[in-house]
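[1] I would like the atomic coordinates for the input below:
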Amino acid sequence: MIEGLQVLDLAVHEDARGWFKEAWQRTRMTREGLPDFRPVQSNVVHNATAGTTRGLHAEPWDKLVTVGTGRVQGGWVDLREGSPTYGETHTVEIGPGTAVFVPRGVANGYQVLEDGTTYLYLVNDHWSADAQYVNVSHTLIDWPLEPVNLSEKDAALGTELQPVPPRKILVTGANGQVGRALRKVLPDAEFLPHADFDVTAPPERPWRQYRAIINCAAYTAVDQAETDAATAWHVNARGPAQLARIAAENNLTLVQLSTDYVFDGVTDRPYREDDAIAPLNVYGASKAAGEMAASTAPRHYIVRSSWVVGEGRNFVDTMRDLAERDIRPQVVHDQKGRPTFASELARGIAHLLEVEPEYGIYHLTGGGDEVGFDELAMAVYTGLHRDPDMVQPVSTAQYAEGKELATRPSTGTLDTAKIEATGFVPQNWRVGLALYLL
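    This is a model prediction of the structure:
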């Protein structure tokens, strides 16, 4: 059996007038295991003569096929690149009581078994002359009748298999810390920086040929956002709203990155996903609004993190630079949390897209103990063989004196039990730091 090809039994209700069936019933069929493939077009083919053979065609969309009258022998060959059943074939007879779900990339064909057969199929994308179509010879299937009425194009097809690439993943904000880390775990994704893809005004794309959008684009200047609120809200709230609309319309999964700054820090335990949000600054409020916007996409993962460290400007690199210059920095001791290395964040995002647990919010940070920024700085100095006592702990109030800084939560530690229940175990941040400092 071809992986993902599903044969469904349909209830046919008959009486003296004829019969009735539900050829597509979303609630029941998805409950029975059919993907919620969101069809956008219904097609009907009337076939006058038994033996008429059509295919094999692998169009860039999913199909649900059945018959209105008569019977056909359905035939399929798996052309999906990387599929465990690549090259395998399958056949089944389709009458009024049968429907078959055909995944994108599986070449579909059929042979008419009765004169006057009407063949019906639903698809989840519209035909386009610019789309990629991969077709293969009908001779790969052992048909019950001698094939007749082949089209010229079908008769000329060869038997050599051409792989159909999978639907793509698009990553926005590709030059940020998480975007750069994702390149290593999702090398086949499409990575677009702001210059090529503005999330606040997304350019047109063949969205039905994508399966997910990972939004790494963000306005992250926490202090600057206090006087540049319009820009922060434009990027962090309007951007996710635009992407959520695209995701909803095209049945895509949207991954939206968020932050512990959506909380007020007034807690005596790590924050869980269902805790009430109460941001203290413009940046946190704009990210909270982005979460709400992203949640309007039926298929969404909102990934909250904290203290991200990766390729680009970050706290650990700043402390590394100061340590290597033997500078004694003042670092706040009363803001607590856990560092998250961008490599771990990327690995967790890839895990969610692969395992596909329940949609919703997930906390994803480094594992291990809760620390203050001063303790993290001391760990950096120790890792670089410098005296950790060079780090001078100060209170937030002392550090902020004379500066115009946004109010920050005193505790941003996030509970990662929910994502751990899906099979993802975050790396201890101290291990991540040791590896990062090599």
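[2] from now on I want contacts and neighbour counts done on CA atoms only, so please keep to that.
    OK.
[3] residue 168 is in contact with residue 214, isn't it?
    No - judged on CA atoms under 8 Å, residue 168 makes no contact with residue 214 at a distance of 11.1 Å.
[4] those two: who's more crowded?
    residue 214 (26 against 16; other CA atoms under 10 Å).
[5] surely that one is in a helix?
    No - assigned with DSSP: H, G, I helix; E, B strand; the rest coil, residue 214 falls outside any helix and is strand.
[6] helix, strand, or coil at the nearest residue to residue 36 once chain neighbours are set aside?
    Nearest residue to residue 36, sequence neighbours excluded (CA to CA, 6 or more residues apart in numbering): residue 30, at 5.9 Å. Three-state call for residue 30 (three-state DSSP): helix.
[7] I'd like the structure of this one too, to check against the first:
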Amino acid sequence: MVPRQRELVGAVQGRRRGVLRGEGPVSEIFGKALQRIETPIPGLVLFELPVHGDSRGWFKENWQREKMVALGLEDFGPVQNNISFNDAVGTTRGIHAEPWDKWVSVATGRIFGAWVDLREGPTFGAVFTTEIDPSRAIFVPRGVGNSYQTLEPDTAYAYLVNDHWSPDAEYAFLNLADETVAVEWPIPLSEVEISDKDRAHPRLADVTPIPPRKILVLGAAGQLGLALRKQLGEAPHIEYATRADLDVTSPSLDEARRWRDYGLIINAAAFTAVDLAETPDGREAAWSANATAVAAISRIADRYGVTLVHVSSDYVFDGTQDDAYSESAPLRPLGVYGQTKAAGDLAASTAARHYIVRTSWVIGDGSNFVRTMHSLARRGIDPRVVGDQVGRLTFTSDLAEAIVHLYRSKAAYGIYNVTGTGEPASWAQVAKDVFRLAGREPERVAAVSTEDYFSSAPGPVADRPRNSVLDLSKIVASGFTPRPFSESLAAYIDHLERNAE
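    Modelled structure (predicted):
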């Protein structure tokens, strides 16, 4: 034992005797209130824990899910509890960052802990140090390097983790003696035993940062998928997949990805051919894409703590309500498409971290109603358009922005309606506006009833909701207000006009 260690052991033994008599600084571990303390490293949160004790010993709730969640700590879903027992003062463990979260505490003894942010981003290299005794614990998010030095003999260092070790995971390590981070160890590193592996770890300049948790966008080739690509960009941790890239109904879906590495799945994929869904083959395809696939994704998201965004539709309602539909309105779908979307909503809600985003009348890049009307206007064709279905257009740029807002702002999980704002209009009125914005006579658009419009349809026709207006109070209260759809429509037509051949 080196002289410094003997000095610490003697001090600790006297300190322990003082605790048993209710004296000295360690007695301060008793009677603390549960408290959350932020640190300079984002997501690294220190907790003061109530410890109840007397001369016989003490008791504490080391991890109490309900109380921790109430203090703003996300339920991180621990799956394993590990304990590292250290019999000597000065035991020093290296700075290791793993791709999972930790809840670090001490059952007996005391440590000096050092944490270094090894994640990509502006806080890379940030440092936080403090002592941890039985009255303290710290939540360590994935990618933050964790290390400690024991200050008392017989220290039991414990940690909960929310994933199992895997050789395929991405790890980062930092040298304990890194000059940039410059951790002020209580016992100099020259006086303690350090493993050969820890001594060989790189300096900060040579550390490969741990990337953010991955984002997976399903339905990447659709109108919303394309808008999400513009919104999220092409960062390495963002993946865009079509059904050809990833079959979410496959029995081997659980092994298709290392799902714990994902933070967000956006399900922008759907079977949207509402009339075709009324045919035998279409019914099967609609249920497969809109319900079965959603159930499979939801199971993955729930099991691995991934946030799921599922895009839904006004078709989950029958459209008979006089006013706008709120998120809590009862489901009353009319046709097969609406029924499968309603089933998908119920499946998505089984994931603990879910956003169900209901929308209507979606317009983006690709084939859609507005493009069709613009083409007819330019070609001199006078259309007949349904005039007794009312709603608001939703431009995919708004929808993509709202989805990202919900995730990044950590809005309360649940259902959110997202459409453009403004006075609702019929399809016929939208068509008239398209003609007007394209410099054509709006009167060329003839408004007809839904029954008249589909009277000569060659195949099955799905029932459509007459009222598709969604109440937007909840998404606005979350801090996001969509643009008026009339302004978005004007910009959209201007773009089409400028790019017309």
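[8] separation between the residue nearest to residue 36 of structure 1 and residue 41 of structure 1?
    Using CA to CA, to the nearest Å, residue 30 of structure 1 is found at 18 Å from residue 41 of structure 1.
[9] check residue 261 of structure 1 too.
    44 Å.
[10] more neighbours, the two?
    Neighbours were counted for residue 261 of structure 1 and for residue 41 using other CA under 10 Å; residue 261 has more, 29 against 13.
[11] map that one onto structure 2.
    Under the alignment (TM-score structural alignment), residue 261 of structure 1 pairs with residue 315 of structure 2.
[12] dump the residue contacts of that match.
    333, 334, 337, 338, 341, 464, 465, 468 (CA atoms under 8 Å, 6 or more residues apart in numbering).
[13] let's verify it: helix, strand, or coil?
    Residue 315 of structure 2 ends up helix, using three-state DSSP.
[14] next: the one 5 residues further on.
    Here residue 320 of structure 2 is recorded as coil under three-state DSSP.
[15] pull the contacting residues for it.
    465, 466, 467.
[16] what about the closest residue to residue 222 of structure 1 other than its chain neighbours, neighbour count?
    Excluding the flanking residues, the one nearest residue 222 of structure 1 by CA to CA, 6+ apart is residue 283, at 5.5 Å. Residues near residue 283 of structure 1, counting by other CA under 10 Å, number 29.
[17] what does residue 272 of structure 1 give?
    A count of nearby residues for residue 272 of structure 1, using other CA under 10 Å, gives 16.
[18] and it? What does it align with in structure 2?
    Under the alignment (TM-score structural alignment), residue 272 of structure 1 pairs with residue 326 of structure 2.
[19] nearest spatial neighbour of the counterpart of residue 202 of structure 2 in structure 1, skipping sequence neighbours?
    Taking TM-score structural alignment, residue 202 of structure 2 has residue 158 as its aligned residue in structure 1. Among residues not flanking residue 158 of structure 1 along the chain, residue 137 sits closest, at 5.1 Å (CA to CA, 6+ apart).
[20] counterpart of that neighbour in structure 2?
    In structure 2, residue 137 of structure 1 lands on residue 175 (TM-score structural alignment).
[21] isn't its match up against residue 196?
    No - the criterion here is CA under 8 Å, and residue 175 of structure 2 misses it with residue 196 at 11.1 Å.
[22] these two: who's more crowded?
    Just comparing residue 175 of structure 2 and residue 196: by other CA under 10 Å the higher neighbour count belongs to residue 175, 19 against 8.
[23] so who does residue 172 of structure 1 touch?
    179, 191, 192, 193, 194, 197, 199, 213, 214, 215, 216, 217.
[24] swap the cut-off to 6 Å and go again
    Residue 172 of structure 1 is in contact with 192, 215, 216, 217, counting by CA atoms under 6 Å, 6 or more residues apart in numbering.
[25] same thing with residue 12 of structure 2?
    Residue 12 of structure 2 touches nothing, counting by CA under 6 Å, 6+ apart.
[26] host element of it?
    Element membership of residue 12 of structure 2 [criterion: DSSP states H and E] is helix 3-20.
[27] for that helix, grab the matching residue range in structure 1.
    Using TM-score structural alignment, helix 3-20 of structure 2 pairs with nothing in structure 1.
[28] also stretch 436-445 of structure 2?
    With TM-score structural alignment as the criterion, stretch 436-445 of structure 2 aligns to 382-391.
[29] and that stretch, which residues are buried?
    383, 384, 387, 388, 390, 391 (16 or more other CA atoms under 10 Å).
[30] got the contact list for it?
    328, 329, 378, 381.
[31] let's go with 8 Å and repeat that
    320, 323-324, 327-331, 374, 377-379, 381, 434, 437.
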